[in-house]
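# my questions concern the predicted model and sequence given below.
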Amino acid sequence: MQQHHKHALLSKKNNDNFAPNEIAILGTKCTTISNLIYIISKKLTYFNLGYFDASHAKNVDENILTEYTFHYEGNLKISTSSHHNKYEQRLQFYNHDLVFINGNHYPGKKQIIILDGEKEASIQKRLSQITNIAFIIKLNKETHFFDCLVEKFPKIKKIKCYDIKDVDGITNHIESIIKDNIAPVKGLVLIGGKSTRMGMDKSTLNYYGKPQKEHLKDLFKECSLETFFSVGNISPSTNKTNEINDTFLNLGPFGGICSAFQKKPNTAWFVLATDIPFINKEIIQLLLENRDPSKIATTIKGKNKEFPEPLVTIYEPKAYGKLLQYLAQGYSCPRKMLINTDIKVIEVDDNLIRNINTCEEFKMAQLEIKRIPQT
């Protein structure tokens, strides 16, 4: 008998307790924890960092209004009336590369233990929350490893240990935790378009001795990227392992990108359209080498163009949430999302990313490509 599933079998995004990547710091005074976090954060400004803490204030009036206060230099401070739970926090922390948690108040999936001789009882109280120690910090060299920790983790003395004054060492270790969480990149060739102006399937046009979709797949392969084809809405019986059917229907490239994220939400997708035939291996490598995973996307733009090209773009996993937010507002244009969010833009010659949409343009592009020296 086939097993009944109450919910749709969706691929889950990798998450810790409250964020895609989090680390709880516990074992000493809250002020010591917060001061350390702010010092580290000043050294890691090229990442998107968050801090999840609890207030010690008493007799605080309940918020009846969510306030948004914009600073003239661009900072936004939010005071909200909402309550927290892990699902809401994951939405709020969706774009962060790492969220620090005050482990004295909330558990984190990974932990940094600060050994403070005056706080052994605090560690004993939270021992069940300590499951995955990233590293240890000592307030002073004389602080010993607490018996409760040694009993639970017999090899704890082999875990990397820093002096609290070794800010550079601690920062570098935090940076490695962030980089270890960077998503792999896969290629996505969009071949599900209607090609109305061309009058034939643009993915099958021959510029380089083979269908353009196969040419792009080979370019990705040369750059060591596993590649998938976005094929539109096709009967499941025709599915191939390297094809992703549209599950977001009638949304064009936007739907293809979202469908890829729905299937593999923990992947960064390098998206290429088949109607930009002058894309070459060098441009693909240029984007890969300049990829900034802390941004929503790394995209390309013609030097004389106003807007980026959304179909020559590396979309990070955090882009999925942004795309869905724009869809909820009634927009299905990936370019609109890109120009209104935090992205990295690489500029190239306009001619390298021009679209070919008609038979006349196709014939001219073929002649031009024949004159390009092939390596």
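Sure thing, it's come through.
# can we go C-alpha only for contacts and neighbour counts from here?
Fine.
# in this protein, which spans are helices?
Assigned by DSSP state H, the helices in the chain fall at 30-43, 86-92, 120-125, 147-152, 167-180, 212-222, 252-263, 281-289, 318-328, 334-339, 359-370.
# my read: residue 76 touches residue 67, true?
No - with contact defined as Cα atoms under 8 Å, residue 76 does not reach residue 67; the gap is 10.0 Å.
# related to what we said a few turns ago, so which of the helices of the chain gets nearest residue 202?
Proximity to residue 202, assessed across the helices of the chain by Cα to Cα, is greatest for helix 212-222 (7.6 Å).
# taking helix 281-289 as reference, get the angle to the closest one.
50 degrees (axes from the mean of the first three to the mean of the last three Cα atoms, to 10 degrees).
# name the residues of helix 212-222 that come out as buried.
The neighbour-count check on helix 212-222 (16 or more other Cα atoms under 10 Å) flags 212, 213, 214, 215, 216, 217, 219, 220 as buried.
# another structure for you, compare them:
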Amino acid sequence: MHENPEQDITGVILVGGKSRRMGKDKAFLEVAGKPLFERVLEVFRESFAQVVLVGNREERFADYGLPVLPDIYHGSSLGGLYTGLHNAATEYVFVSSCDLPFPSAEVLRYLCSLRNGYDAVVPTTANGYEPLFALYAKSCLGPIKRLLDSGDFCAYAYYPQVRVRYVAYEELARFDRDGRAFLNINTPEEFAKIGGNL
């Protein structure tokens, strides 16, 4: 257990996804007997003093005793990030999707430690940016709102307008010893590969 949860960062878990490719709600698929959402929540609860959920799914997550914020802009992870940032009482939020099978508390805390002087701290891997396991400051609200208002929902199209600390995977590898921190599961086949049961 992390002894000093971050006070000036709100943990924001995006729970509004439709899981179309999976065919059932990814948040509650189980790996090693624990729903994916709870795996993310466990890391967030030990890392942040405040945790909120974002998405129009209050009834599905009511049992967790956390605020569930309805989307201000519907239908995208960028809109979810905007809702979390807009409502946060802290200067920073750390955002994650709700369906990471192996979220890493060590990677999360390292990313948070780099925030001074930046509007965003974003990991990069061989697959590109990882905008949904990243840290953002309130200063991103304006650029994100302009993007959303223009109808563009790309999660990183506004990065050139803010000060981003890009964190190459090589810098994070020592915290992610099994190389699975950014694994994302979208299909039943991918889920079966990691030993999950549908």
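Alright, I've got the coordinates. Quick caveat: nothing in here was measured; it's all calculated off a predicted structure.
# before we move on, the earlier item: among the helices of the first structure, which is the most enclosed?
Most buried of those by mean neighbour count (mean count of other Cα atoms under 10 Å) is helix 252-263; its value is a mean of 22.
# who's in contact with whatever residue of the second structure lines up with residue 347 of the first structure?
Here residue 347 of the first structure is matched to residue 168 in the second structure, going by TM-score structural alignment. By Cα atoms under 8 Å, 6 or more residues apart in numbering, residue 168 of the second structure lies in contact with 123, 124, 125.
# any idea what the second one aligns with in the first structure?
For residue 124 of the second structure, the equivalent position in the first structure is taken to be residue 301, counting by TM-score structural alignment.
# same question for residue 104 of the second structure.
In the first structure, residue 104 of the second structure lands on residue 280 (TM-score structural alignment).
# excluding its backbone neighbours, what's nearest that match?
Setting aside the residues directly before and after it, residue 280 of the first structure is nearest to residue 219 in space (Cα to Cα, 6 or more residues apart in numbering), at 7.2 Å.
# from residue 70 of the second structure, how far out is the counterpart of that neighbour in the second structure?
Under the alignment by TM-score structural alignment, residue 219 of the first structure pairs with residue 43 in the second structure. Counting by Cα to Cα, to the nearest Å, the gap from residue 43 of the second structure to residue 70 of the second structure is 23 Å.
# what number of residues lie near residue 127 of the second structure?
Applying other Cα atoms under 10 Å, we find 7 residues neighbouring residue 127 of the second structure.
# right, I mislabeled it, should have said residue 244 of the first structure
When counting by other Cα under 10 Å, one arrives at 27 neighbours for residue 244 of the first structure.
# OK, contacts around it?
The contact partners of residue 244 of the first structure, by Cα under 8 Å, 6+ apart, come to 228, 229, 230, 231, 232, 259, 260, 263.
# quick one: map it onto the second structure.
Counting by TM-score structural alignment, residue 244 of the first structure lines up with residue 69 in the second structure.
# state the distance from its match to residue 14 of the second structure.
In terms of Cα to Cα, residue 69 of the second structure sits 10 Å off from residue 14 of the second structure.
# now do the shared contacts for the two.
With Cα under 8 Å, 6+ apart as the test, residue 69 of the second structure and residue 14 both reach 53, 54, 55.
# what's the matching residue for residue 150 of the second structure over in the first structure?
Residue 150 of the second structure maps onto residue 329 in the first structure, with residues paired by TM-score structural alignment.
# any idea how far residue 370 of the first structure is from that match?
With distances taken as Cα to Cα, residue 329 of the first structure is found 45 Å from residue 370 of the first structure.
# same check, this time on residue 195 of the first structure
Residue 195 of the first structure is 23 Å from residue 370 of the first structure, where distance means Cα to Cα.
# next, the angle from the longest strand that the second structure contains to helix 105-113.
Longest strand of the second structure, by residue count under DSSP state E: strand 6-14. With the same axes, to 10 degrees applied, the angle from strand 6-14 of the second structure to helix 105-113 works out at 120 degrees.
# tell me how far strand 6-14 of the second structure lies from the chain's centre.
Offset of strand 6-14 of the second structure from its chain centre (Cα atoms, centre = their mean, to the nearest Å): 10 Å.
# other SSEs contacting that strand?
Counting contacts by 3 or more Cα pairs under 8 Å, 6 or more residues apart in numbering; DSSP states H and E, strand 6-14 of the second structure is packed against helix 36-47, strand 48-54, helix 77-87, strand 92-97.
# which one of the contacts of residue 168 of the second structure has the most neighbours?
residue 123 (25 neighbours).
# quick one: that one from residue 100 of the second structure, how far?
Residue 123 of the second structure is 15 Å from residue 100 of the second structure, where distance means Cα to Cα.
# equivalent analysis for residue 32 of the second structure, please.
On the measure of Cα to Cα, residue 32 of the second structure and residue 100 of the second structure end up 13 Å apart.
# who has more neighbours out of these two?
Using other Cα under 10 Å, the more surrounded residue of residue 32 of the second structure and residue 100 is residue 100, with 24 against 11.
# that one reaches residue 180, doesn't it?
No - in this structure, residue 100 of the second structure is not within contact of residue 180 by Cα under 8 Å, at 9.4 Å.
# who touches the match of residue 150 of the second structure in this structure?
Residues in contact with residue 329 of the first structure (Cα under 8 Å, 6+ apart): none are found.
# can you tell me how far the residue nearest to the spatial centre of the second structure sits from residue 39 of the second structure?
With distances taken as Cα atoms, centre = their mean, residue 96 lies nearest the centre of the second structure, 0.9 Å away. For residue 96 of the second structure, the distance to residue 39 of the second structure (Cα to Cα) stands at 11 Å.
# read off where stretch 89-98 of the first structure ends up in the second structure.
Using TM-score structural alignment, stretch 89-98 of the first structure corresponds to no residues of the second structure.
# how far does that stretch stretch from start to finish?
The first-to-last residue distance of stretch 89-98 of the first structure comes to 13 Å (Cα to Cα).
# equivalent analysis for stretch 309-329 of the first structure, please.
One end of stretch 309-329 of the first structure sits 22 Å from the other (Cα to Cα).
# gap between it and the chain center?
Taking Cα atoms, centre = their mean, one finds stretch 309-329 of the first structure lying 10 Å from the centre of the chain it belongs to.
# cool, stretch 77-91 of the second structure as well?
On the basis of Cα atoms, centre = their mean, stretch 77-91 of the second structure sits 11 Å off its chain's mean C-alpha point.
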